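J.: make a model of this:
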Amino acid sequence: MFLLYFRRYVIKELQINEQIRVPEVRLIAEDGEQVGIVSLDEAMDRAAQANLDLALMSPNAKPPVARIMDYSKYRYDQMKKQKEARKNAKTVSVQEIRLSPNIQQHDIEIKARNARRIINKEDKVKVSVRFRGREMAHKDLGREVLDKFFEELSDVAQISSKPKMDGRNMHMMIEPKSE
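T.: As a prediction, this is how the structure comes out:
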C-alpha cells in the first residue's frame, strides 16, 4: 500500500496487477460476486479476460483479498469523494480578544459587541486577560473581568473552556450556543 499525494488529496494506492506478490488470493469478481480462493495466475487471467485490473484490497487478510476492477475509475471516484468531503467540512476559526484586569465597563461592552459579531459568524472567541507587574497578585480581578465579559454574551454564546492561567495570561474560550 502506498500513499499518493495529488494536489491536496491523499489517495491510498493499492497494489495492482504485477505488483501483487502472493501465491493465492480470495477473488471478488467485477460485479461484486465472491469467486473464492484462487491462485494469483488464475486471478490475473480472469482480470485480463475482462480487460480490467486486479487490485489487492486487503493485503493483511488471510488469504489476501483481491478484486477485479477498473483501477483508474476507482481512483477517480476516491478523489471525487475526498473533494466532496472537503467541500462539506466546516472550518471554524478562533479569534482572540484581549482585556486587562483594570478595564472599564464601557470598554468591556465595546469588546463584547465585537465578540458578538464574531460569534454570529459561527466562529470561536478566545478571551484573554494579560497581567502585568503587580497585577499578578490580583488574579481574582481578571476572573471577574472574564465573568463580566461573558455576561454580556451569555444570550448568544457558551463557555467551551473555563478560565485558566497560562503564564501571565488568563484565558477562556467562548463558542456559539448549540441549538
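
J.: drop to CA atoms for contacts and neighbour counts, all remaining ones
T.: Will do.

J.: and the next helix or strand past the longest strand seen in the chain?
T.: Assignment by DSSP state E gives strand 157-166 as the longest strand of the chain. Next helix or strand after strand 157-166 toward the C-terminus (DSSP states H and E): strand 169-176.

J.: give me the distance between the spatially most central residue of the chain and residue 160.
T.: Nearest to the mean C-alpha position of the chain, by CA atoms, centre = their mean, lies residue 89 at 8.0 Å. Distance of residue 89 to residue 160, computed by CA to CA, to the nearest Å: 21 Å.

J.: got it, and residue 174?
T.: 5 Å.

J.: Proceed likewise with the subsequent sequence, for comparison:
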Amino acid sequence: MITIKKIESFNKKYKNYKINSEIKSKKVRLVGEKIESKVYPLIKALKIAKKLDLDLVEINPKANPTVCKAMNFKKFLYNLKKKKLKKNLILTKEIRLTSYTNSHDLSFKIENAKKFLRLKNKVKFSIWFKGRSIIYKDLGEKMLLKCIKLLSTFIKVEITPRMDGKKMFIVLSPKTNKNEKSTSKLKKT
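T.: The predicted model follows:
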C-alpha cells in the first residue's frame, strides 16, 4: 500500500492517476483480481483494497460510476516505465574489423550484422589502425565499402566512411518499410 508523504510532488509526476485518498467519487465500480466486480461506496472499496494490501487506482473517472482497480501501484508504474524504455530503445552494435580481415571472417561478421539489423538495431563497423597501418587508410575504406555492398539489401547508410583519430567507421541502420518510405516522400514534396 502506498503512503504518500509529499502529495504535491507525487501529483506532478503521476498526475494522470488518482490513488487511494485522492479519489473524490462517492461510489466506485471496483475491479481487480480476486474481487467481485460491482459498485461499492468509496470507503468500502478502500477497505477492500487495504485488506488485500493493494492500492485503489482510478482507471476511468468519466464513467458513471467511476471505475477503480485494486492493484499494486508501484509495480504498475515499474511496468509502465519498462514498456516505455523498451519502445524507445534502439541499440548500436559495434563490429570491429581490420583493413586485412579475410573473407571468411568478414562473411561471419556480416551474418552477425544481419541479425542485429533484423532486430532493428543500428550497426557500426569500425577499423582501428595500429602503428604504421594508418598509412593504408584506403584499404580500410575499401573494407568498409565492401561491408556496405554486402549488406545493401538490408541497410540504409547513416554515416559514410569517416576517420576519427586512428579509427575509421560507418554506421548503418535497417531499411524502413515501404509504407514509411512513401510517407516520407510525400512529406518532402
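
J.: what span of the second structure lines up against the longest strand of the first structure?
T.: Here strand 157-166 of the first structure aligns to the second structure at residues 155-164, judged by TM-score structural alignment.

J.: now tell me what touches stretch 145-162 of the second structure from outside.
T.: Stretch 145-162 of the second structure has contacts (CA atoms under 8 Å, 6 or more residues apart in numbering) with 110, 114, 117, 141, 144, 168-175.

J.: now, which of those residues sits nearest residue 96 of the second structure?
T.: Nearest to residue 96 of the second structure, judged by CA to CA, of the contacts of stretch 145-162 of the second structure is residue 169 at 9.1 Å.

J.: show me what the strand or helix carrying residue 40 of the second structure is packed up against.
T.: Using DSSP H and E, residue 40 of the second structure maps to strand 38-41. With contacts taken as 3 or more CA pairs under 8 Å, 6 or more residues apart in numbering; DSSP states H and E, strand 38-41 of the second structure sits against strand 27-31.

J.: so the strand it packs on corresponds to what in the first structure?
T.: The aligned range for strand 27-31 of the second structure is empty, by TM-score structural alignment.

J.: gap between that strand and the chain center?
T.: The offset between the C-alpha centroid of strand 27-31 of the second structure and the centroid of the whole chain comes to 34 Å, using CA atoms, centre = their mean, to the nearest Å.

J.: again, but for stretch 106-116 of the second structure
T.: Distance, centroid of stretch 106-116 of the second structure to centroid of chain: 23 Å (CA atoms, centre = their mean).

J.: show me where the first structure has its helices.
T.: 40-49, 71-88, 105-120, 139-153 (DSSP state H).

J.: in JSON lines, list those helices along with distance to residue 6 of the first structure.
T.: Putting those into JSON lines (distance: least, CA to CA, whole Å) gives the following:
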{"stretch": "helix 40-49", "distance to residue 6 of the first structure": "27"}
{"stretch": "helix 71-88", "distance to residue 6 of the first structure": "9"}
{"stretch": "helix 105-120", "distance to residue 6 of the first structure": "35"}
{"stretch": "helix 139-153", "distance to residue 6 of the first structure": "44"}
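
J.: these: which one's closest to residue 130 of the first structure?
T.: helix 139-153 (8.2 Å).

J.: give me the mean distance between that closest one and the second structure.
T.: Superposed on the second structure, helix 139-153 of the first structure shows a mean distance to its aligned partners of 0.8 Å (mean CA distance after the TM-score superposition for the first structure).
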